[in-house]
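>>> what follows is a protein structure lacking sequence information:
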């Protein structure tokens, strides 16, 4: 391994601060300054909250190259890793490198195979239909986030893990603390601790009375000596949070984007071609980019990115919101086109750390987008667009609430 520091460090006063704010009135688009950096070059320095100046990788192809490079690390404790916040700690295997990452990921991977997830379609369809029934029987207008977008993926992941949905207020509140940029390190640590204790308690029950669920699988791994209790609880926390937060935000934000593009909504709602909804799922994932802050790595050795030397110990940030708006990868990238084949987007990442739960997310979004707008064809925004509260304060982007009527 070579030197970890560049002796010709940039003048931080001239380096743009990251992350940047979105433009007023353009909540679906990446920050204008971020787009300008993409036009400036494939690799540029940015300044983080702690004064460090990692590299920002701006282009689609280069981000994929970095994310598949074995000479970069996802371990947050390594010197030079570009942390999102102070005390931004490890959350199970997503913050590990192989072989440890692969060892833990394989233990739960079987539950998220395409074949296994496809078998869940009838159960997920029932959850969606029941949620729509309940929403239609309730007040009109209503908040789509609380009435539909959050319950659906929460119920799905609770069924998969065998976590009581009656505890959803508890885990959703702690999840919100973890993904809020304004939470202190102490608040995040306390939220992780509470969730860890809660899930460890459920795993304890599975050690005695196992079932056909993911927590029972983790309990079996503990009994076989393959997992420590703390490792199992940490994995369960990751699956519970990731299993509902991202999909819930994607349901609500995708619905809002379609309501603001009625011709695209009409295609999704009225087309007899089943591929339209499939394409719409991928296009909305590409266009909206709900994971904020960029995927982050640190170079283990001297490498080269887009012809630029990156030294060992230097951080790299890959913001998917501009990779998925790269005109070299997507024609007219700033427009929604639900007929576009956009599955090659990087909304789920790339390489060995590509999102484990993407087959389940795709299934849920497919069923939601295929069902909600047909069953509620008069669905419309019940407030001015400018009054919708967007999650500019979160690591996962979306809306805090979405008032709708029908």
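Yep, it's here. Nothing here was measured: the structure is a model prediction, and the numbers come from that model.
>>> make it CA atoms for all contacts and neighbour counts henceforth
OK.
>>> from residue 353, how far out is residue 66?
According to CA to CA, to the nearest Å, residue 66 stands 12 Å off from residue 353.
>>> what does residue 26 give?
30 Å.
>>> residue 337 too?
28 Å.
>>> wasn't residue 383 part of a strand?
No. Counting by DSSP: H, G, I helix; E, B strand; the rest coil, residue 383 is not found in a strand; it is coil.
>>> hmm, it is touching residue 405, no?
No. At 9.3 Å, residue 383 does not count as touching residue 405 under the criterion of CA atoms under 8 Å.
>>> those two - which one has more neighbours?
Taking neighbours as other CA atoms under 10 Å, residue 383 and residue 405 compare with residue 405 leading, 18 against 13.
>>> ok, and the closest non-adjacent residue to the more buried one?
residue 141 (4.3 Å; CA to CA, 6 or more residues apart in numbering).
>>> tell me the spacing between that neighbour and residue 248.
19 Å.
>>> same check on residue 128?
Distance from residue 128 to residue 248, by CA to CA: 12 Å.
>>> find residues that contact each of these two.
residue 152 (CA atoms under 8 Å, 6 or more residues apart in numbering).
>>> which other helices and strands does the helix or strand where residue 309 lies contact?
Per DSSP states H and E: residue 309 is located in strand 308-310. Counting contacts by 3 or more CA pairs under 8 Å, 6 or more residues apart in numbering; DSSP states H and E, strand 308-310 packs against strand 303-305.
>>> quick one: contacts for residue 248?
Counted by CA under 8 Å, 6+ apart, residue 248 has contacts 145, 149, 150, 151, 152, 153.
>>> nope, residue 321 is what I meant
Counting by CA under 8 Å, 6+ apart, residue 321 has contacts 30, 286, 287, 288, 289, 292, 347.
>>> go again using 7 Å as the cut-off
Contacts for residue 321 were tallied using CA atoms under 7 Å, 6 or more residues apart in numbering; they are 30, 289.
>>> now it: how far from residue 26?
14 Å.
>>> give me the number of residues near residue 406?
13.
>>> wait, it touches residue 382, no?
No. In this structure residue 406 lies outside contact range of residue 382 using CA atoms under 7 Å: 8.7 Å.
>>> overlap in contacts of the two?
With CA under 7 Å, 6+ apart, residue 406 and residue 382 have no common neighbours.
>>> from the middle of its chain, how far away would the helix or strand where residue 221 lies be?
Assigning secondary structure by DSSP H and E places residue 221 in helix 214-223. With CA atoms, centre = their mean, to the nearest Å as the basis, helix 214-223 stands 25 Å off its chain's centre.
>>> okay, pairing it with this:
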């Protein structure tokens, strides 16, 4: 097969099936565990099956560094190494990845996150109070799904929530795939400059927050101010965009599956809510354009040789719909044990913030539908604007009423 004959990635979802992976991905998964695809005219390997994704994501011969030869950029733009403020450790390899990641691990540990649960519950209850007191219909994305994680990550990082319009607008530009490199660079520069100024302010007057903790590392010579700002960009972006879209898309999926909506509406059992969160994470996959890696040394795998300099893509949406791992995978079943999903990735780059995301989703899914049991769409499904244009999937708006 020539590169021109290889299927292009990413692939389109089927019309009327906004919660399911693209049909062509399903076909490729059935055909072969490894498939050559075309990404902006360049070849890359697509790893289609759950077990293989976990095995290779844990392989140190694969690099997350965007400057590694063959890295399959999701935007097609060449990587830049200009010494400026980046987006933290997520696109680095060990040992530097591990060194920087350890500096921000503690606030995301389960015990610390659980201590935040009462505060998150108050945020969710207050926003639901506002919904119930306000006009109907309302855009659930704007009035609830986006404010919840934004308020939480601002409190954790020490970012003023009054600046939320600024960082949300720039974040949206940064994760869209249909903007120009110049627009993306401008948005990144805006966020980087903002976080750099904030780090500077906390160097002079530290508080009790994550960014202030990083200033202690700067003073000790363990971290540069640029790296601290880059970590701030990463955590601010990841801390609100993914969870906000998961809240809205999860709500819409539940509204389309009334029997599953009823499970959460009618329960007060934390174990049921926890299980529901894992199944929704498996079923929906907010990060829908695959995790990307570059091969550093030849790897023999599934009868193929992944050569040094090859690009590799792990589409977690189809990994989480692998029938070998999850029987009847296209069925949303909140009673399923879905804890081994790959929605947060796998290996050393597995999502740092997953305990926080899980806790926020548990509070939201365990509260919203009990308090507004008659919640329903205020627009036809075909009228809902889905985010096919970004690296984070979800909806641009979700009109609801009750």
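Nice, thanks for sending it over. Quantities reported herein were computed from a predicted structural model and do not represent experimental measurements.
>>> superposed, what's their TM-score?
The TM-score (TM-score structural alignment, normalised by the length of structure 2) is 0.97; 396 aligned residues with a CA RMSD of 1.0 Å.
>>> still on that earlier bit, neighbours of the residue nearest to residue 405 of structure 1, how many?
With other CA under 10 Å as criterion, residue 141 of structure 1 counts 17.
>>> show me what contacts whatever residue of structure 2 lines up with it?
For residue 141 of structure 1, the aligned position in structure 2 is occupied by residue 137, per TM-score structural alignment. Contacts for residue 137 of structure 2 were tallied using CA under 7 Å, 6+ apart; they are 378, 399, 400, 401.
>>> map residue 362 of structure 1 onto structure 2.
By TM-score structural alignment, residue 362 of structure 1 lines up with residue 358.
>>> pretty sure its match sits in a strand.
No. Judged by three-state DSSP, residue 358 of structure 2 forms no part of a strand; its state is helix.
>>> nearest residue to the counterpart of residue 117 of structure 1 in structure 2 other than its sequence neighbours?
Taking TM-score structural alignment, the alignment pairs residue 117 of structure 1 with residue 113 from structure 2. Residue nearest to residue 113 of structure 2 in three dimensions, not counting chain neighbours: residue 356, with 5.8 Å by CA to CA, 6+ apart.
>>> follow-up on the earlier one: what would the contacts of residue 248 of structure 1 look like in JSON lines with secondary structure, distance to residue 48 of structure 1 and neighbour count?
Below are the contacts of residue 248 of structure 1 laid out as JSON lines (DSSP: H, G, I helix; E, B strand; the rest coil; distance: CA to CA, whole Å; neighbours: other CA atoms under 10 Å):
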{"residue": "145", "secondary structure": "helix", "distance to residue 48 of structure 1": "32", "neighbour count": "22"}
{"residue": "149", "secondary structure": "helix", "distance to residue 48 of structure 1": "33", "neighbour count": "26"}
{"residue": "150", "secondary structure": "coil", "distance to residue 48 of structure 1": "32", "neighbour count": "22"}
{"residue": "151", "secondary structure": "helix", "distance to residue 48 of structure 1": "35", "neighbour count": "19"}
{"residue": "152", "secondary structure": "helix", "distance to residue 48 of structure 1": "36", "neighbour count": "28"}
{"residue": "153", "secondary structure": "helix", "distance to residue 48 of structure 1": "33", "neighbour count": "27"}
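>>> can you map out the strands along structure 2?
Counting by DSSP state E, structure 2 has strands at residues 34-39, 42-47, 62-63, 138-139, 291-295, 299-301, 304-306, 311-314, 376-377, 399-401.
>>> so which of those strands is the most packed in?
strand 311-314 (a mean of 28; mean count of other CA atoms under 10 Å).
>>> could you say what helices and strands it packs with?
If contacts are counted by 3 or more CA pairs under 7 Å, 6 or more residues apart in numbering; DSSP states H and E, strand 311-314 of structure 2 sits against strand 42-47, strand 291-295.
>>> as JSON lines, those strands with distance to residue 276 of structure 2 would be great.
Converted to JSON lines, those look like this (distance: least, CA to CA, whole Å):
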{"stretch": "strand 42-47", "distance to residue 276 of structure 2": "27"}
{"stretch": "strand 291-295", "distance to residue 276 of structure 2": "24"}
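>>> what's the closest of those strands to residue 61 of structure 2?
Closest to residue 61 of structure 2 of these is strand 291-295 (CA to CA; 6.1 Å).
>>> structure 1: matching residues for the closest one?
Going by TM-score structural alignment, strand 291-295 of structure 2 lines up with residues 295-299 of structure 1.
>>> what of stretch 21-32 of structure 2?
Using TM-score structural alignment, stretch 21-32 of structure 2 pairs with 30-41 in structure 1.
>>> what comes into contact with the matching stretch?
Under CA under 7 Å, 6+ apart, the answer for stretch 30-41 of structure 1 is 20, 21, 22, 23, 58, 59, 321, 322.
>>> just put those residues in CSV and tack on distance to residue 398 of structure 1.
CSV is the format used below for these (distance: CA to CA, whole Å):
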residue, distance to residue 398 of structure 1
20, 16
21, 14
22, 13
23, 15
58, 22
59, 24
321, 13
322, 17
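>>> in helices, which of these fall?
321, 322 (DSSP state H).
>>> by neighbour count, which of the contacts of stretch 30-41 of structure 1 wins?
That'd be residue 321 among the contacts of stretch 30-41 of structure 1, by other CA under 10 Å, with 29 neighbours.
>>> ok, so what distance separates the equivalent of it over in structure 2 from residue 119 of structure 2?
Matched by TM-score structural alignment, residue 321 of structure 1 corresponds to residue 317 in structure 2. Look at residue 317 of structure 2 and residue 119 of structure 2: by CA to CA, they are 32 Å apart.
>>> just give me the neighbour total for residue 115 of structure 2.
10.
>>> counterpart of residue 344 of structure 1 in structure 2?
Under TM-score structural alignment, residue 344 of structure 1 pairs with residue 340 in structure 2.
>>> burial of the counterpart of residue 219 of structure 1 in structure 2, as a residue count?
Structural correspondence for residue 219 of structure 1 with respect to structure 2 (TM-score structural alignment): residue 215. If you count neighbours by other CA under 10 Å, residue 215 of structure 2 ends up with 24.
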